[in-house]
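Asks: Give me the fold of what follows.
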Amino acid sequence: MMFDPAFRADLDRLLAWRRDVRHFTTEPLPPGLIDTLLDQAVCAPSVGNAQPWRFVRVMTPALRSAVIAAADAANAQAAEIYDDETERAAYRALKLHGLREAPEHIAVFCDEATADGHGLGRQTMPETLRYSVVLAIHTLWLAARAHGVGLGWVSIVDPAAVTRLLEVPPAWHLVGYLCLGTPVEDAMTPELDRKGWQARLGPAATRFVR
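Replies: Model prediction:
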């Protein structure tokens, strides 16, 4: 199938506007929208068609509070890796998650014991199961943005702690803890770039020919 120039232009805008969101309103998302987005997320490719993604929608207030506390603790610990006090202060000034405000929390796991796919394609690279889950998250990210929904990928959590809190099977490995909601503002430039932490690299820095 060939898509027309208007669609390709819209896709370019979608990719550019897909940003990691940390600032959300507390407004609930429309009923049924999360189900729609998850239906789109599972259109992602997966190794051997294993479809190892497992989505856990975290709605219990006590569980959400526990995850927020775990993220805050991990954030405080991460600040200590910076020996320079100026850099440490710059790190602490960053807002690295919107878990308190976002109306939706979704933990995304990889089921590493899945029999689906019958082991095809992952004998030499078993990590492709997790890569498949990453692709599902990215598909969800783009689908959310197309609906005007922001998504933040919270990486400052201990996977083992979240696994224990959510009481999922031991073979499930946490790949991403996500918060979703309506962004306070839209910005094409990544927040870490706007805050002076790290600019986007240009194409020349990431392309090589051998």
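
Asks: okay, CA-based contacts and neighbour counts for the rest of this
Replies: Noted.

Asks: And the helices in the protein?
Replies: For the chain, applying DSSP state H gives helices covering 5-17, 33-41, 61-79, 85-92, 128-146, 159-166, 191-194.

Asks: Between helix 159-166 and the third one, find me the angle.
Replies: For helix 61-79 against helix 159-166, the angle by axes from the mean of the first three to the mean of the last three CA atoms, to 10 degrees is 170 degrees.

Asks: Check which helices and strands helix 61-79 is in contact with.
Replies: Contact here means 3 or more CA pairs under 8 Å, 6 or more residues apart in numbering; DSSP states H and E; on that basis helix 61-79 packs against helix 85-92, helix 159-166.

Asks: Just tell me which of those helices ends up closest to Ala71.
Replies: helix 159-166 (9.7 Å; CA to CA).

Asks: centre of the chain versus stretch 189-207, how much separation?
Replies: 18 Å (CA atoms, centre = their mean, to the nearest Å).

Asks: And the contacts of it?
Replies: Arg19, Asp20, Ala90, Leu94 (CA atoms under 8 Å, 6 or more residues apart in numbering).

Asks: which of the residues in that stretch are buried?
Replies: Pro190, Glu191 (16 or more other CA atoms under 10 Å).

Asks: swap in stretch 116-129?
Replies: Quick answer for stretch 116-129 (16+ other CA under 10 Å): Gly121, Thr128, Leu129.

Asks: can you check stretch 89-100 too?
Replies: Quick answer for stretch 89-100 (16+ other CA under 10 Å): Tyr91, Leu96, His97, Gly98, Leu99, Arg100.

Asks: want to throw those residues into TSV with distance to Ala79?
Replies: Output for the buried residues of stretch 89-100, formatted as TSV (distance: CA to CA, whole Å):
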residue	distance to Ala79
Tyr91	6
Leu96	12
His97	14
Gly98	18
Leu99	19
Arg100	20
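
Asks: want to put them side by side, so please do this one too:
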Amino acid sequence: MNISPEERDAVYKTIFSRRDVRREFKPNPIPHDVLDRVLLAAHHAPSVGFMQPWDFILVSKRESKTQIKQGFLQAHAEAAELFEGERKEQYKSFKLEGIEEAPLGICVTCDRSRTGSIVLGRTAKPEMDLFSSVCAVQNLWLAARAENLGVGWVSIVHDKVIRDTLNIPESIDIIAYLCVGYVEEFHDTPDLERAGWLPRRDASSAIHYESWPESSKE
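Replies: Model prediction:
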């Protein structure tokens, strides 16, 4: 199956316009058919040994969101103490989640024992199942953007909070908690780039040929 130039361009447009959304969520519910398409795209991510280790927990109850938001506030306060001076104040000024604003939360997990202890492709690099689940997150994110849905990854929260709130067994790894919903707008640049936290690294500086660059080995 060949991809037409128009289809190719749509893929690149989706990639380059993807954003980590924190503040622009609308309360509008996500239609079932749209959510089904997004989750099906996530489920079609590549996985080591075709083990498909992911699961998706859909979170819409206010009580659950409130518990997770409280966990975020605790972890956010802890993180703020790691910065100093102006950097600390800038960090504290950022809006870094939309847990209660987004109509839907999605927790992505990884069951590392899904197909047994020996997995094709995981023998030399055992964390490949975790990487596979992250691929599912990226598929979900890009599919959501193609549906004009915003997604925000909440990483500033301890796993125990999510585990206790959503009754996730200790044997299951938590990969991501995502806030999902329609948004007021998608910005042209990421929030942190726009705020001057860090600039976008030039792609050419990340590309090397044949070996790691000598100048970077010190």
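
Asks: TM-score of the superposed pair?
Replies: Put the two chains on top of each other and the TM-score (TM-score structural alignment, normalised by the length of structure 1) is 0.95; 209 aligned residues with a CA RMSD of 1.4 Å.

Asks: now, which of the buried residues of stretch 116-129 of structure 1 sits nearest Ala115 of structure 1?
Replies: Leu129 (11.6 Å).

Asks: who touches that closest one in this structure?
Replies: Ser46, Val47, Ala50, Pro52, Cys110, Glu112, Arg122.

Asks: before we move on, back to that, which of the helices and strands packed on helix 61-79 of structure 1 sits closest to Leu178 of structure 1?
Replies: Comparing those by CA to CA, helix 159-166 comes nearest, at 12.2 Å.

Asks: same for that closest one, what does it pack against?
Replies: Contact partners of helix 159-166 of structure 1 among helices and strands, from 3+ CA pairs under 8 Å, 6+ apart: helix 61-79, strand 172-181.

Asks: mean shift between the last one and structure 2?
Replies: If I follow you right, that is strand 172-181 of structure 1. Compared with structure 2 after the fit, strand 172-181 of structure 1 shows a mean deviation of 0.5 Å (mean CA distance after the TM-score superposition for structure 1).

Asks: Which strands or helices does that strand pack on?
Replies: Where contact means 3+ CA pairs under 8 Å, 6+ apart, strand 172-181 of structure 1 is packed against strand 104-111, helix 128-146, strand 150-154, helix 159-166.

Asks: Among the buried residues of stretch 89-100 of structure 1, which pair sits farthest apart?
Replies: Tyr91 and Arg100 (19.1 Å).

Asks: residues in contact with the most centrally placed residue in structure 2?
Replies: In structure 2, the centroid-proximal residue (CA atoms, centre = their mean) is Trp153; its distance is 4.2 Å. Contacts for Trp153 of structure 2 (CA under 8 Å, 6+ apart) come out as Asp20, Glu97, Ala176, Tyr177, Leu178, Cys179.

Asks: what residues are up against Leu142 of structure 1?
Replies: Residues near Leu142 of structure 1 by CA under 8 Å, 6+ apart: Leu14, Leu15, Arg18.

Asks: hmm, try it at 10 Å
Replies: Taking CA atoms under 10 Å, 6 or more residues apart in numbering as the contact definition, Leu142 of structure 1 lies against 11, 14-15, 17-19, 37, 40-41, 148-151.

Asks: again with Arg22 of structure 1
Replies: Arg22 of structure 1 sits next to 94-102, 150-154, 179-181, 183-184, 191 when contact means CA under 10 Å, 6+ apart.

Asks: ok, so what distance separates it from Tyr177 of structure 1?
Replies: 13 Å (CA to CA, to the nearest Å).

Asks: who touches both of the two?
Replies: Listed as contacting both Arg22 of structure 1 and Tyr177 by CA under 10 Å, 6+ apart are Leu99, Gly152, Trp153, Val154.

Asks: State the pair within those residues that is farthest apart.
Replies: It's Leu99 and Trp153 that sit farthest apart of these, by CA to CA, at 10.1 Å.

Asks: what residues are shared contacts of these two?
Replies: By CA under 10 Å, 6+ apart, the residues touching both Leu99 of structure 1 and Trp153 are Arg22, Tyr177, Leu178, Cys179, Leu180.

Asks: Next, count neighbours for Asp4 of structure 1.
Replies: Counted with other CA atoms under 10 Å, the neighbours of Asp4 of structure 1 add up to 8.

Asks: Relative to Leu11 of structure 1, how far out is it?
Replies: Distance from Asp4 of structure 1 to Leu11 of structure 1, by CA to CA: 11 Å.

Asks: now do Pro45 of structure 1
Replies: 19 Å.

Asks: again with Asp111 of structure 1
Replies: Distance of Asp111 of structure 1 to Leu11 of structure 1, given as CA to CA: 31 Å.

Asks: Compare neighbour counts for those two and give me the winner.
Replies: Shown here are Asp111 of structure 1 and Leu11; by other CA under 10 Å, Asp111 has more neighbours (22 against 14).

Asks: so the more buried one touches Arg130, yeah?
Replies: Yes - with contact defined as CA atoms under 10 Å, Asp111 of structure 1 counts as touching Arg130 (8.6 Å).

Asks: Good, we can wrap up now.
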